[in-house]
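J.: Below is the structure, and that's it, no one-letter string:
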């Protein structure tokens, strides 16, 4: 079952998907354009992976890392499905990053890769935009690149792990204004999900609703104001986002 959090009628509702529509917990069926989409879970600690697809590292003229390249993201960065992400007026290259987001389901420390999936509750989609103008280098993505307000759409659905037969064999695609620009597979991750859970939990405790954003394959291209960007992952859904200018900034 797919699960979401939405705003409707002045209230926040838990919701599910039924026949392409949004079903509220009170049984009402509404169109997805009638609700305000929130992140499907309320993220706690968020780990993001850099250069975790060899083909993406190669297109940036890097070698694949020898150990996970991990940085943290704050809760201010996340917005829901059909949200707006601001492109600053001074930048020349702002690109999407379609990523499988792994949701941790329970507390654990020193988790072995053999037991890693026991600590996963499910999955969602993240579009972790990056502004290359602000990038110091790919081994040191600074705060302005990855922690800007509302820079990371997430959702629309949380999908329980039992609905995903093999999370390491899912197709990822990104479309700009209806045209496909990126296509890859989670099978090409440098460090797979069990490895990442074992690695992270070896030095810190993982908790419920922690997120691991597992990186993006090759094919990241510039986006412009007005572009509709759709990031899609097999079995999870399509996450829609629009790039807007700074006049949409709400202080």
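T.: In hand now; what should we look at? All values reported here derive from a predicted model rather than from experimental measurement.
J.: switch to C-alpha atoms for all contacts and neighbour counts from now on
T.: Fine.
J.: what comes up buried for stretch 217-226?
T.: Across stretch 217-226, burial judged by 16 or more other Cα atoms under 10 Å covers 217, 218, 219, 220, 223, 224.
J.: Second structure follows, compare the two:
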């Protein structure tokens, strides 16, 4: 299934995409795409619903982030061998973990907001893993039992804030509208191999990133298991698994976003996003 949340920010309703690409209203069956509603067993029950019997959502409503109730937005750094190379860094011996504030989360087509004082706002297409049930000390063998599905995310990053100011990466990753998630939460049964998905991103129609999750150093199973050794993972938590090469930081000379730019990105089977770039007021 391809699950969506639609409506104004803070008042989204759950929906599902039908065979013709239209949104059907799921709110008579689930309150929201959060908590126990995205447990893999609950999603299996939802799959039994006759989608064409659900109310059709008219028009083109705003899409919200495809999962609600996210407590942790966990990111993995330098997780693509080719991206590590363009960054001039070695592949890490263990996954590099950092957090992105949950307040950065927004809808897939909501604008990228360049924060005040920003000089180096950058883009990163990433595969997001959505956790569906409580996970603690899980094995790699069992890791997929805890996954609800996948989504596209743009791990927007302010590189000066991230790497040139004192402290850790979090403040360069957590500005408002730095975490577009969606358009859909695609249940894991629809993705045969999350380690073989084409990923792309363009700025003003020019291809910047053209990669594949096949070059991911630490795969989905490993990451879910690894993270669960250090912290409990809860339903709605998001793991953003790293980006392929082609970010602005890696260009010669580096290139960054400015107001008026248009960013588009997508992953095979998971849909696409489109964002206008605006300056914060």
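T.: Perfect, I can see it now. Predicted model, so just to flag it, every value in this text is computed and none were measured.
J.: Residue 169 of the second structure corresponds to which position in the first structure?
T.: Aligned by TM-score structural alignment, residue 169 of the second structure pairs with residue 142 of the first structure.
J.: Please apply the same query to residue 121 of the second structure.
T.: Match for residue 121 of the second structure (TM-score structural alignment): residue 94.
J.: residue contacts, that match?
T.: The neighbours of residue 94 of the first structure, taking Cα atoms under 8 Å, 6 or more residues apart in numbering as the test, are 87, 129, 130, 131, 132, 133, 221, 222, 223, 224.
J.: how about 10 Å then?
T.: By Cα atoms under 10 Å, 6 or more residues apart in numbering, the contact set of residue 94 of the first structure is 86-88, 129-134, 145, 220-224, 243.
J.: Next: residue 141 of the first structure.
T.: By Cα under 10 Å, 6+ apart, the neighbours of residue 141 of the first structure are 50, 70, 71, 130, 131, 132, 134, 135, 147.
J.: Most neighbours out of those, which is it?
T.: residue 130 (23 neighbours; other Cα atoms under 10 Å).
J.: Next, work out how far apart the counterpart of it in the second structure and residue 132 of the second structure are.
T.: Residue correspondence to the second structure (TM-score structural alignment): residue 130 of the first structure is matched to residue 157. Taking Cα to Cα, to the nearest Å as the measure, residue 157 of the second structure and residue 132 of the second structure are separated by 26 Å.
J.: mind listing the strands in the stretch 51-200 of the first structure by residue range?
T.: Assigned strands in the stretch 51-200 of the first structure, in chain order: 69-73, 78-79, 83-86, 94-95, 98-104, 120-127, 130-131, 152-160, 171-176, 179-185 (criterion: DSSP state E, counting those that start in this stretch).
J.: picking up where we left off before, right, and the match of residue 130 of the first structure touches residue 180 too?
T.: No. The pair residue 157 of the second structure / residue 180 is not scored as a contact, 11.8 Å apart, by Cα atoms under 10 Å.
J.: Residue 28 of the first structure reaches residue 17, doesn't it?
T.: No. The pair residue 28 of the first structure and residue 17 does not pass the contact test of Cα under 10 Å, sitting 11.4 Å apart.
J.: Identify the residues contacting the closest residue to residue 154 of the second structure other than its chain neighbours.
T.: Nearest-residue entry for residue 154 of the second structure: residue 125, 4.8 Å, with adjacent residues in sequence omitted and distances by Cα to Cα, 6 or more residues apart in numbering. With contact taken as Cα under 10 Å, 6+ apart, residue 125 of the second structure is in contact with 152-156, 180, 199-202, 209-211, 240-247, 264-267, 273.
J.: Narrow those residues to those that are buried.
T.: 152-156, 180, 199-202, 209, 211, 240-247, 264-267, 273.
J.: hmm, back to that, comparing residue 28 and residue 17 of the first structure, which residue is more hemmed in?
T.: Between residue 28 of the first structure and residue 17, counting by other Cα under 10 Å, residue 17 is the more crowded of the two (16 against 10).
J.: Many thanks, I have nothing further to ask.
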